[in-house]
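Novice: let's see this in three dimensions:
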Amino acid sequence: MSTPVLVINSGSSSLKYQVVDADDGGALAVGLVERIGGSGHGRLTHTVDGEKHRSDVAVPDHAAAMAAMADAFEQHGPDLAAAGLVAVGHRVVQGGARFGHSVRVDEAALEIIEELSALAPLHNPANAAGIRVAMDTFPDLPHVAVFDTAFHLTMPEVAHTYAIDRQVAADHRIRRYGFHGTSHAYVSRQAAELLGKPLEETNVIVLHLGNGASACAVRAGVSVDTSMGLTPLEGLVMGTRSGDIDPAVVFHLARTAGMDIDAIDDLLNKRSGVLGLSGSQDMRDLVDAVEAGDADAQLALEVYCYRVRKYVGSYLAVLGRVDAIVFTAGIGENADEVRELSLRGLESLGIEVDGEANRARSKEPRDIATAASRVRVLVIPTNEELEIARDAVRVTGS
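Specialist: Here you go, the predicted structure:
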């Protein structure tokens, strides 16, 4: 049986797409349209049956990007008309407190997504634009919005509340929302399967470590705390984001450096993190620089992993009992140095990494803890597109 879903992630300057079989997780085609709205030509990469097809395309807006995507399917396959698509699933970054689950898109849902743009000004407008264009392109298919924040709306009030004036928080919808929810949801279920335990009896700490990074405490399949907050800036050190920082740094820079809000925003979101400390935001380059004896790179790696270790410790306290620490996403799945350094010194807490197992390369879900470790240490590849596809099937009853 095959249940293909077209999964779309519409960003401000890019359009990612994938045709995913919601039953077996296979990808029938994967594509990316880049440089939407740029002054020059955009770039389309369409991969099917392992073969990449690249072309320059004119993409002044998302409608043109969607047309380029449809043309790529027509030229290189698979034939969408014959593929039997059952739905279109859309990634939406911010669902606020309005969406605690995925929803079938109608005009009312779209208006709420657009209304929430104040909470995600770089993402929600582009997400909504992509959905509108896709609904015009595929008018006979149901469209489903899957929200990054939805998984975290289960957090208790004590975890999502910031200690600021209650009325100000209410007026401006200030609270912890968290992100990477589709990844945390998918990986926590996969972890329970790998452990051979029912999801409702499994407690895990998921570390989604990519250019953006977040930690999540998951009790019985439910998010009870996460490191990202009102925006993706809070929490772990990331590729270009600072993560946790004293809020007074903003006031200090305004007063002493004469920086305005936009400049400080740019600093903390685009020129900080690993990039700000070392000059490179790619973890592979950072590790190479460490091996070459670069002191700045060494400090950046240690700061990155120290922050991860702090969150692991705090979520051990939150959960009380933890069955596994789970690494996922590009860095979490591939950087054995980060996994080892992040959990170093936690043996007294029952966390022991097997060095040989950790260094072994594999694309499969695996356990890299020692036999004696009370807490298992898992590496599980994430699959947000499959999670979106399955949610789309669930919501539409396809």
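Novice: CA atoms for contacts and neighbours, from now on please.
Specialist: Noted.
Novice: not counting the helix or strand containing Val19 itself, show me its contacts.
Specialist: For Val19, the host element (DSSP states H and E) is strand 14-21. Strand 14-21 is contacted from outside by 2-10, 26-36, 62, 65-66, 385-386, 389, using Cα atoms under 8 Å, 6 or more residues apart in numbering.
Novice: report the buried residues of that strand.
Specialist: By 16 or more other Cα atoms under 10 Å, the buried positions in strand 14-21 come out as 14-21.
Novice: want to try a markdown table for those, with distance to Asn334 as columns?
Specialist: Listed next are the buried residues of strand 14-21 as a markdown table, based on distance: Cα to Cα, whole Å:
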| residue | distance to Asn334 |
| --- | --- |
| Ser14 | 25 |
| Leu15 | 25 |
| Lys16 | 22 |
| Tyr17 | 23 |
| Gln18 | 23 |
| Val19 | 25 |
| Val20 | 23 |
| Asp21 | 25 |
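Novice: report the two of those residues separated the most.
Specialist: Using Cα to Cα, the two most remote members of those are Ser14 and Asp21, lying 23.0 Å apart.
Novice: for comparison, sequence B:
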Amino acid sequence: MWNRFTEGLADIVAPEEGIGQEEQDDTDQLWNRLASVVTPLPVSPDSTEAARNDKDEQDQYICDLERALLQRKKQNEALETKEVEIAQQKADIERLQAARHDIGTLQTENGTIPLGLNQEQFVQELHQSQAQVDALLARCQAHEKELVSLRGRLKELQTANETLQKEKREIRVRLAEYEQGYVEMLAEMEQMKAVNEKEKATLLVESEEHASSIDNQRLYDLEAQLKTSEADKVVAQQDAERLQRDLDALEGVLHQFQVDNKAQKKHVAAVEAELERATSELQTRQPLSEPNEEAMDDLDRVMEKLAKKTHECEKLREVAYVDSNKKGEVLQLMARIMGFTEDEKRRVGVGYPIQGNGGGGLFSSIIGLVAPGEGVTTSVDPSTIEGKNFADIWSEFLLEEASKGQ
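Specialist: Below is the predicted model of the structure:
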């Protein structure tokens, strides 16, 4: 429908032959304005500004249509005036042709020039009249062709005018529908705005309640963590005190062991010196005699004893080389020498490496055992084995080994 409407508008505002330059400029300007609004944009239900602009465009479009129809009416009046002029020109041509025919008739009948005019002047006037008649005939034929064309265009324009009138009525109906839709859309937007404000207020209240609940839960968790940390601190202090007592006892045992180790080393050195001296004397006294079996046996026993003592000295040196910063390794070595099981190692506190002097203690917190708090009683001490602590067991072990060596 819009294509036919555009073609009709193009025919309406097209410039006619004979129209002045000023009217043609007005027609071109009108055509440009109509072409810009020939296809109105659809109304957006989500934008009130677009609906308002579309309404303005529809009003402007109707005004332009009225102007186009008025201009077309003026062109029709000019066409009717031109038809009257063409009819007058036809009458003049017919009159001139009749005069020409009369003159020819007089020439053939009388053979003389009437009214006292000479023949040359009459012939010249006759030729001029003939040329004027020919020009008028040519113009008449051109005007007749133009008249036929204009009548065809007039018929087309009348059809286009009827189409425009029909479309104008449709546009007015559509404009009324647009206005009704615009009013309904405004009412719906106001309703949606009220609903959104209500939902916004509800969400704000729920958000504040949720934030308050989260803060309360976080405060409760922090208080619980604080109480747990205080309880752990008390347990850690108790374990640290217990660890310090155990370390003091162990350092005393280790010091005594180092003193005994030094004495043993001196004894071994004296035995080695005596053995070397006896060997050198034996070699000096019997340089050429063949060694007997008894001497060889004594020598083997002495060498075996020397090797055993040397091995024990090496072990004692390894233990002596351990400083106070590696007490955990010393405890592990002592536990292996004494043949402790894993359970016994855990009970005396040497089942895992030592990390500092706090945080649970050597005998309990390292292996995950927590010392009983105040007000809690237990029947078994986890740091003892058969009622004996680690220092007593280590002392008995050293005494037994010393008696075996003697």
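Novice: TM-score for this pair?
Specialist: The TM-score (TM-score structural alignment, normalised by the length of the first structure) is 0.17; 105 aligned residues with a Cα RMSD of 6.0 Å.
Novice: give me the distance between the closest residue to Glu34 of the first structure other than its chain neighbours and Ala126 of the first structure.
Specialist: With Cα to Cα, 6 or more residues apart in numbering as the criterion, Glu34 of the first structure has its nearest non-adjacent residue at 4.5 Å, and that residue is Ser14. Per Cα to Cα, to the nearest Å, Ser14 of the first structure is found 9 Å from Ala126 of the first structure.
Novice: next one: Val92 of the first structure
Specialist: Distance from Val92 of the first structure to Ala126 of the first structure, counting by Cα to Cα: 9 Å.
Novice: when these two are compared, which one has more neighbours?
Specialist: Neighbours were counted for Val92 of the first structure and for Ala126 using other Cα atoms under 10 Å; Val92 has more, 28 against 24.
Novice: how about the more buried one, nearest residue that isn't a chain neighbour?
Specialist: Spatial nearest neighbour of Val92 of the first structure, chain neighbours left out: Phe147 (4.7 Å); criterion: Cα to Cα, 6+ apart.
Novice: just give me the neighbour total for the one you found.
Specialist: 26.
Novice: that one and Arg91 touch, don't they?
Specialist: Yes - the criterion here is Cα atoms under 8 Å, and Phe147 of the first structure meets it with Arg91 at 6.1 Å.
Novice: out of the buried residues of strand 14-21 of the first structure, who's nearest Tyr311 of the first structure?
Specialist: Nearest to Tyr311 of the first structure among these, counting by Cα to Cα, is Lys16 at 31.0 Å.
Novice: re the thing from before, if I look at the residue nearest to Glu34 of the first structure, how far off is Val144 of the first structure?
Specialist: Distance, Ser14 of the first structure to Val144 of the first structure, by Cα to Cα: 20 Å.
Novice: neighbours around Glu208 of the second structure, how many?
Specialist: Residues near Glu208 of the second structure, counting by other Cα under 10 Å: 11.
Novice: other SSEs contacting the one helix or strand it maps to?
Specialist: Following DSSP H and E, one finds Glu208 of the second structure within helix 119-285. Counting contacts by 3 or more Cα pairs under 8 Å, 6 or more residues apart in numbering; DSSP states H and E, helix 119-285 of the second structure packs against helix 2-13, helix 48-110, helix 293-320, helix 390-405.
Novice: any chance of these in CSV, with distance to Glu167 of the second structure and mean neighbour count too?
Specialist: As requested, these are exported to CSV (distance: least, Cα to Cα, whole Å; neighbours: other Cα atoms under 10 Å):
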stretch, distance to Glu167 of the second structure, mean neighbour count
helix 2-13, 8, 16
helix 48-110, 10, 15
helix 293-320, 115, 14
helix 390-405, 113, 12
